[in-house]
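[1] Have a look; sequence and predicted model below, questions after that.
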Amino acid sequence: MCTYVSEKHTRRFMKTGVGGVLVVFGSFCSLRYGLALIMHFSNFTMITQRVSLSIAIIAMVNSTQQHGPANASTEGPLPDPLSNRSRALRDFNTRAAVYQWSPETQGIIFSSISYGIILTLIPSGYLAGVMGAKQILGAGLLTSSLLTLFTPLAADFGVILVIVIRTVQGMAQGMAWTGQFTIWAKWAPPLERSKLTSIAGSGAAFGSFIILCVGGLISQALGWPFIFYIFGSIGCVCCVLWFTVIYDDPMHHPCISTREKNHIVSSLAQQPSSPRRSVPIKAMVRCLPLWAIFMGFFSHFWLCTIIITYLPTYISTVLHVNIRDSGVLSSLPFVAASSCTILGGQVADFLLSRNLLSLLAVRKVFSFLGLFLPSLCAVALPFVTSSYITTIILLILIPGTSNFCDSGFIINTLDIAPRYASFLMGISRGFGLTAGIISSTTTGFLISQDSESGWRNVFFLSAVVNMFGLVFYLTFGQAEIQDWAKERTLTRL
């Protein structure tokens, strides 16, 4: 992870006319990009642990599962070691318990992790600024991984314990999500924030793709408990990397080059910092640019939650695709989401570094793309159901284009209040999770009344919510550090 940029390399970039800025673009192997990859891995781990139950529960409540080789015959050929091994594996799979959980109970289990996340988003964001994001985020990741490993055992003890574990796991993941922005407030130069946060954030989309692709295969080949064992173990490995490599700021990292440290420190020299940790709640409540970010999160999560939660159902019921193909098709949008997240970060920082657009213009352009384009696709969906290819393309574009918001309002708290970035990110995600809970409930109600008109109303309503958030952000969004987020100690002397 310790890398250096050569003097020759530096001089070459210095001659280009944009000075040291281009050194940054020529140093993707620097330590800060290594940290972004580890955060990418962490986000990958957390989303796979969160979605694991959604995949495993299909087998966990499968009442038609066979509990023995009911069709065994004595007239077949003599068994060979390979067939014995396959039969033993099948027997092992079928010994996994099947639980009598009603759809209502399953709904409670699924939502429990979201309630847990809401409980810790705001306090963990504040604690990350006080105690250090490394400890808070690492503890959350480790707790989530250990609870994932114990989920199959908890299921044997009853549904109540599963709900408790999922709630605590949500609390742990809430700690992990928000702590990242405290780290980037000290590690990310202003012209690289979009790029670094998009590399880290794309891990969630990539993790969704992987778990949807391989979760069913793992359950079929090894048994559903191994979904939890595998991704819980991956999380533990990620924790080792986290506590070894991640540090709260570049000044204390033992493996950073002097040049990179100086570059980060000098680029953040104008950022206010203070040991004072009081939170100006009243000023935040009256801050319209901050409410613009909150409304953006609410709108963004409304549609994204519907896609994540109901995409397999939509593909199965509307396109009449079988379960195996539905899983593969459901994973494709997350490839687009991951790609657009990274692409958006690269383009945003390119526009800033070349002074092609102001910081505020970049934030609003990418917010527009991330809210308007998926709304357009959502409105078009009910009218193209007769075309299989067109429907799939639109379903892929919705989460893909939505992730352009990662370079818009999603990281805007780093611009307007870097001192309180994690705290405000916790509140922002709280608005997003609230939108997700409301949208999921509303979607279930609408499609239960009438499938065809229900889905149309779902997508139209989502477009309206997105347009509300977009107009609000375009009207009140700002990119300058707010007065209440600036250091005022010197003015009191």
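    Alright, I've got the coordinates. No experiment lies behind these values; they were computed from the predicted model shown.

[2] going forward, measure contacts between C-alpha atoms and count neighbours the same way
    Fine.

[3] Now the host helix or strand of residue 112: buried residues?
    Assigned by DSSP states H and E, residue 112 belongs to helix 103-131. By neighbour count with 16 or more other C-alpha atoms under 10 Å, helix 103-131 contains the buried residues 106, 109-129.

[4] tell me the secondary structure for residue 269?
    Assigned with DSSP: H, G, I helix; E, B strand; the rest coil, residue 269 falls in the coil class.

[5] dropping in the other structure now:
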Amino acid sequence: MAATNSAPPLLHSYQKRPPVFAPHLSFVSFKKTQLGFESRISTTKLEWKGREEQWQSKVKRHGGVRCAAEGIDGGMFVRKRAREDGVGVSIPERFKVVFLVACVMCLCNADRVVMSVAIVPLAAKHGWSSSFLGIVQSSFLWGYIFSSVIGGALVDRYGGKRVFACGVFLWSLATLLTPLAANHSTMSLLAIRAFFGLAEGVALPSMSTLLSRWFPTNERASAVGISMAGFHLGNVIGLLLTPIMLSTIGISGPFILFSSLGLLWVMTWLYRVTDDPMESHFISRSEQRLIQAGKRGSPKKSSKFPPLHLLLSKLPSWAIIFANATNNWGYFVLLSWMPVYFKSVYNVNLKQAAWFSAVPWATMAISGYLAGLASDFLINAGYPTTFVRKLMQTIGFIGPAVTLLCLNYANTPTVAATLMTAALSLSSFSQAGFMLNIQDIAPQYAGILHGISNSAGTLAAIISTIGTGYFVQWLGSFQAFLTLTAGLYFVTTIFWNLFASGEQVL
């Protein structure tokens, strides 16, 4: 009778527990223990069903959920746990992170492009020659070449968040001071542009390392594609807005606008983003598990200085270095000289030159994202990483080489813009080639390897930017330099396919 008298409270307590998490319970002990209420269980099945429906309705209405990872939580509703388990989270946190990265990469390139357009009225004002234009254009690269390696090492040591934020703050400050320096003297202008490049050198290593920590391996190419789409759209925004602001506000207008946006981004970044998704207060537990499950060769912060002799002793490292150098050679020739090219070759005005120059970068943003999607698709379909990286890089070099050769035969600005659009669109496949390959072969030292390859690329960009000016002044046309650039694309493609690898070697 004692057992019978205690049955109703136990049954009442048991019925109060919603059966939605019943798989976590064991009924063995109830079956073995003769408490006297077994016969009543069958009569309550309909009540349980009704209670389950009420419970699920309550969960949807209040946004609450019980933590069932360890079994029963006593029926407590905890909104914090609801967020951690993904209930009510509409946009994954890693997508918000890549959006912020894409925004700052857009600013990164817009700040560069402002000078490519503003240099035309500055040259007219100060009487600069074509060769000196190349020196002014390349001054950005003087600082960039030194900060790439140092910035990459800092990213490996401290992570991308703080290094990225410091870099954006400093280059936004340099952008703000650029028109003041130009009014003071040419030496001041060269110095501030070199400082600007010094600050921007940390951008790509920070982006690469941060995205590799926030995205599983099978989504990394798409994430880089989105970020670099922002990078290329920065060219479009800079090329289109700068002439308008120069003609309405003056030379200071675009510099003030883009520097202000950079400072606003820094405040948002420091509040929202962490170096590792496991440290974030905004991410759900389910998303953390998804990221961790999809990691392969995830980079970790290292207190040791990376072994440079080991990095440079591997042929796959040199394949990346040469690919970066060739990519930057062609990229900066087009970035720095496109407005001048259309003005001098086809005699179009500054606003028209900006439109012709902007179209290729817009399509490059789209094609780069599509290249990332294609790369992830091929890897998920089972193709070897080495094959995918070689394929993407081959498209990224052979395509521009052929179109630049064809550009020598263009006779109208429309045809020239079409060929440049094709060249830049195809070159964006390099993002799914050598840029992603850095994380493949050396995940722990990706920052420093990216910095080394960026320095080589910057040196190539300095030579090509200055060399274009001298070639134009010497030969009176762009054709010879475009042919030389196409030849470099062909040679580097051969080296890449011989020695590149998608496997970890460091």
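    The structure has been received and is ready for your questions. Note that the structure is a prediction, hence the values are computed from the model and not measured.

[6] Overlay them and tell me the TM-score.
    Overlay of the two chains. TM-score (TM-score structural alignment, normalised by the length of structure 1): 0.80; 420 aligned residues with a C-alpha RMSD of 2.2 Å.

[7] re the thing from before, average gap between the helix holding residue 112 of structure 1 and structure 2?
    Once the two are superposed, helix 103-131 of structure 1 sits an average of 1.9 Å from its aligned residues in structure 2 (mean C-alpha distance after the TM-score superposition for structure 1).

[8] same for that helix, what does it pack against?
    Contacting helix 103-131 of structure 1 under the criterion 3 or more C-alpha pairs under 8 Å, 6 or more residues apart in numbering; DSSP states H and E are the following elements: helix 31-60, helix 133-157, helix 159-187, helix 421-449.

[9] buried residues in the first one?
    Counting neighbours by 16+ other C-alpha under 10 Å, one finds that the buried residues in helix 31-60 of structure 1 are 31-57, 59-60.

[10] Provide the aligned range in structure 2 for the helix or strand that it is followed by.
    Later in the chain than helix 31-60 of structure 1, the nearest helix or strand by DSSP H and E is helix 81-94. Under TM-score structural alignment, helix 81-94 of structure 1 has no counterpart anywhere in structure 2.

[11] Check which residues of helix 81-94 of structure 1 are buried.
    By neighbour count on 16+ other C-alpha under 10 Å, the buried set for helix 81-94 of structure 1 is 90, 91, 93, 94.

[12] From residue 22 of structure 1, how far out is the counterpart of residue 380 of structure 2 in structure 1?
    Aligning on TM-score structural alignment places residue 380 of structure 2 opposite residue 353 in structure 1. Here residue 353 of structure 1 is placed at a distance of 8 Å from residue 22 of structure 1 (C-alpha to C-alpha, to the nearest Å).

[13] ok, now residue 189 of structure 1?
    12 Å.

[14] What of residue 151 of structure 1?
    Residue 151 of structure 1 is 48 Å from residue 22 of structure 1, by C-alpha to C-alpha.

[15] who touches residue 142 of structure 2 in this structure?
    By C-alpha atoms under 8 Å, 6 or more residues apart in numbering, residue 142 of structure 2 lies in contact with 194, 197, 198, 462.

[16] isn't the second one right next to residue 148, touching?
    Spelled out, it's residue 197 of structure 2. No. Using C-alpha atoms under 8 Å, residue 197 of structure 2 is not in contact with residue 148, being 9.6 Å away.

[17] that older thread, name the nearest of the buried residues of helix 81-94 of structure 1 relative to residue 401 of structure 1.
    If you rank the buried residues of helix 81-94 of structure 1 by distance to residue 401 of structure 1 using C-alpha to C-alpha, residue 93 comes first, at 39.6 Å.

[18] Not counting its neighbours along the chain, what's nearest that closest one?
    Counting by C-alpha to C-alpha, 6 or more residues apart in numbering, residue 93 of structure 1 lies nearest to residue 223, which is 4.6 Å off, once chain neighbours are set aside.

[19] Verify the contact between the one you found and residue 60 for me.
    No. Using C-alpha under 8 Å, residue 223 of structure 1 makes no contact with residue 60, being 9.6 Å away.

[20] So between residue 189 and residue 22 of structure 1, which is more surrounded?
    Shown here are residue 189 of structure 1 and residue 22; by other C-alpha atoms under 10 Å, residue 189 has more neighbours (21 against 18).

[21] what residue of structure 2 takes the place of the more buried one?
    In structure 2, residue 189 of structure 1 lands on residue 216 (TM-score structural alignment).

[22] give the contact list for that match.
    Residues in contact with residue 216 of structure 2 (C-alpha under 8 Å, 6+ apart) are 290, 291, 292, 293, 294, 295, 296.
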